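**Student:** What follows is a predicted protein model with its sequence.
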Amino acid sequence: MSTALPCPELPPAPAAVVRTAGSGDVEAVRRLSGPFVREGSLRERTAAELALAATDFLVVEAGRGDLAGCVGLRARTDARGGPAAVLYNFCVAPGHQGRGIGSALLAAALGEAGARGATRVFTATTGSGLLFLRYGFTPGGDEEAPPVWRASLDPARGSRILVRALG
């Protein structure tokens, strides 16, 4: 995940409109994710995998069929057997970073996770995680994280697990 501070040379973005992705957004999610996959901050997912998970994604449109940002949200059961959610494939296009899109996506994802009954939200990041930390995530939670999701993390990527309680 790439986190960025606001760029003073960019005009503020209009209020980001977050919506649930549909099957028509699969190619745009793949294009948006591509540079982050190449730099190693996101795990590669095939078009078929993205198509199966299309409605997991919340997106912000950039226009002309492109996306400014996306995040996947999947319900899981944590290691204690409690309702949890996992955020994944969180990215904001470089030309849109620092303009509130990541914050809008994260706020919407946390709201949706709570509406689905999750009591904790987990994510993994190879970056600084500053945006997550600003939204109340804390490092750790490795042992409490959903076991299936935790097992899918590649230790070679050096991801850190972050967790946030909802309530």
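**Tutor:** Done, it's in.
**Student:** switch to C-alpha atoms for all contacts and neighbour counts from now on
**Tutor:** OK.
**Student:** contacting residues around E143?
**Tutor:** A79 (Cα atoms under 8 Å, 6 or more residues apart in numbering).
**Student:** same question, S103
**Tutor:** Here S103 is in contact with L131 (Cα under 8 Å, 6+ apart).
**Student:** Now it: which helix or strand?
**Tutor:** Here S103 sits within helix 101-115, counting by DSSP states H and E.
**Student:** Kindly report the same for V26.
**Tutor:** Applying DSSP H and E, one finds V26 within helix 26-39.
**Student:** wait, doesn't E27 sit right on T46?
**Tutor:** No: contact status for E27 versus T46: not in contact, 10.2 Å apart, counting by Cα atoms under 8 Å.
**Student:** okay, pairing it with this:
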Amino acid sequence: MITATPRTAPRSARTPLPAALPVRTAKPRDAAALSALSRPFVRSGALRARPFSRYLADAADFLLVEATDGTLEGCLGLGVHPADPARGHGPAGVLYNFCVAPRSQGRGIGAMLLRGALLRANSLGLTSLFTATTGGGALFLRHGFAPADAGRAPADWANSLSPRRNSRILARAL
């Protein structure tokens, strides 16, 4: 995952977004828009490829922000992993498929999604959040994440990360 791609227009040339776009939970009917928004990030190598069926099945994992015209501006998945008492870990969340439409980058959409994910994680009683990024992860670092060892992360998720992507794991205690 990466939190930025080449921009389509300079920031000064973009129209500001309304101050309060709501973050909402995706529904299965949003799967096509989630897949379409993610596709350029997959092509660039910033996101792992996921079949449409995953977006459909996992729609409730996603938070999204829509423009007032219904256009999808960004999305972020929050997968929940049960506690692992054998490893001394409580229930954890994994943030994935984080992307913001290039036209909306630099406008606070990513921060809105991340704040929404933190609120959801707290409401679910998760004890920590993890993500993997191929970029610098500046947004995560500004929101209390720090580099973490894969051994602290949910084992099934950490084992699914491709070493070829050279991802960096970031974590935040809740």
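**Tutor:** Ah, there it is. Owing to the predicted nature of the structure, the values given are computational and were not obtained by experimental measurement.
**Student:** re the thing from before, what range does the helix holding V26 of structure 1 cover in structure 2?
**Tutor:** Using TM-score structural alignment, the residues of structure 2 aligned to helix 26-39 of structure 1 are 31-44.
**Student:** Repeat that for stretch 102-121 of structure 1.
**Tutor:** Taking TM-score structural alignment, stretch 102-121 of structure 1 hits residues 110-129 over in structure 2.
**Student:** now the matching stretch, how far from the centre of its chain.
**Tutor:** 11 Å (Cα atoms, centre = their mean, to the nearest Å).
**Student:** How about residues contacting the strand ranked longest in structure 1?
**Tutor:** Longest strand of structure 1, by residue count under DSSP state E: strand 66-77. Residues from elsewhere that reach strand 66-77 of structure 1, judged by Cα under 8 Å, 6+ apart: 28-29, 32, 56-62, 83-93, 96, 101-102, 105-106, 109, 113, 116, 118, 146.
**Student:** Please list all residues in contact with R14 of structure 2.
**Tutor:** R103.
**Student:** ditto for T127 of structure 2
**Tutor:** Here T127 of structure 2 is in contact with 90-92, 173-174 (criterion: Cα under 8 Å, 6+ apart).
**Student:** Relative to L78 of structure 2, how far out is it?
**Tutor:** Separation of T127 of structure 2 from L78 of structure 2 (Cα to Cα, to the nearest Å) stands at 13 Å.
**Student:** and what of R168 of structure 2?
**Tutor:** 18 Å.
**Student:** Neighbour count for E27 and T46 of structure 1, which is higher?
**Tutor:** E27 (16 against 11; other Cα atoms under 10 Å).
**Student:** And for the more buried one, nearest residue in space, chain neighbours not counted?
**Tutor:** A47 (7.2 Å; Cα to Cα, 6 or more residues apart in numbering).
**Student:** related to what we said a few turns ago, only whichever of the contacts of strand 66-77 of structure 1 are buried, select them in ChimeraX.
**Tutor:** Selection command for ChimeraX covering only the buried members of the contacts of strand 66-77 of structure 1, criterion 16 or more other Cα atoms under 10 Å:
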select :28,29,32,56,57,58,59,60,61,83,84,85,86,87,88,89,90,91,92,93,96,101,102,105,106,109,113,118,146
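**Student:** if I pick G116 of structure 2, what's in contact with it?
**Tutor:** 23, 63.
**Student:** which SSE is the aligned partner of L64 of structure 2 in structure 1 in?
**Tutor:** L64 of structure 2 maps onto V59 in structure 1 when the alignment is built from TM-score structural alignment. If you go by DSSP H and E, V59 of structure 1 is part of strand 57-63.
**Student:** what packs against that strand?
**Tutor:** On a contact count with 3 or more Cα pairs under 8 Å, 6 or more residues apart in numbering; DSSP states H and E, strand 57-63 of structure 1 meets strand 18-20, strand 66-77, helix 101-115.
**Student:** If you count neighbours, what's buried in the shortest one?
**Tutor:** Pointing back at strand 18-20 of structure 1 there. Applying 16+ other Cα under 10 Å to strand 18-20 of structure 1 flags 18, 20 as buried.
**Student:** And T134 of structure 2, how far from P102 of structure 2?
**Tutor:** Applying Cα to Cα to T134 of structure 2 and P102 of structure 2 gives a distance of 17 Å.
**Student:** and what of T133 of structure 2?
**Tutor:** In terms of Cα to Cα, T133 of structure 2 sits 18 Å off from P102 of structure 2.
**Student:** Let's check: the centremost residue of structure 1 is which one?
**Tutor:** In structure 1, the residue lying closest to the centroid (Cα atoms, centre = their mean) is F90, at 2.8 Å.
**Student:** That residue maps to what in structure 2?
**Tutor:** Match for F90 of structure 1 (TM-score structural alignment): F98.
**Student:** from memory D30 of structure 2 sits against A60, does it?
**Tutor:** No: D30 of structure 2 lies out of contact with A60 (Cα under 8 Å); the separation is 9.7 Å.
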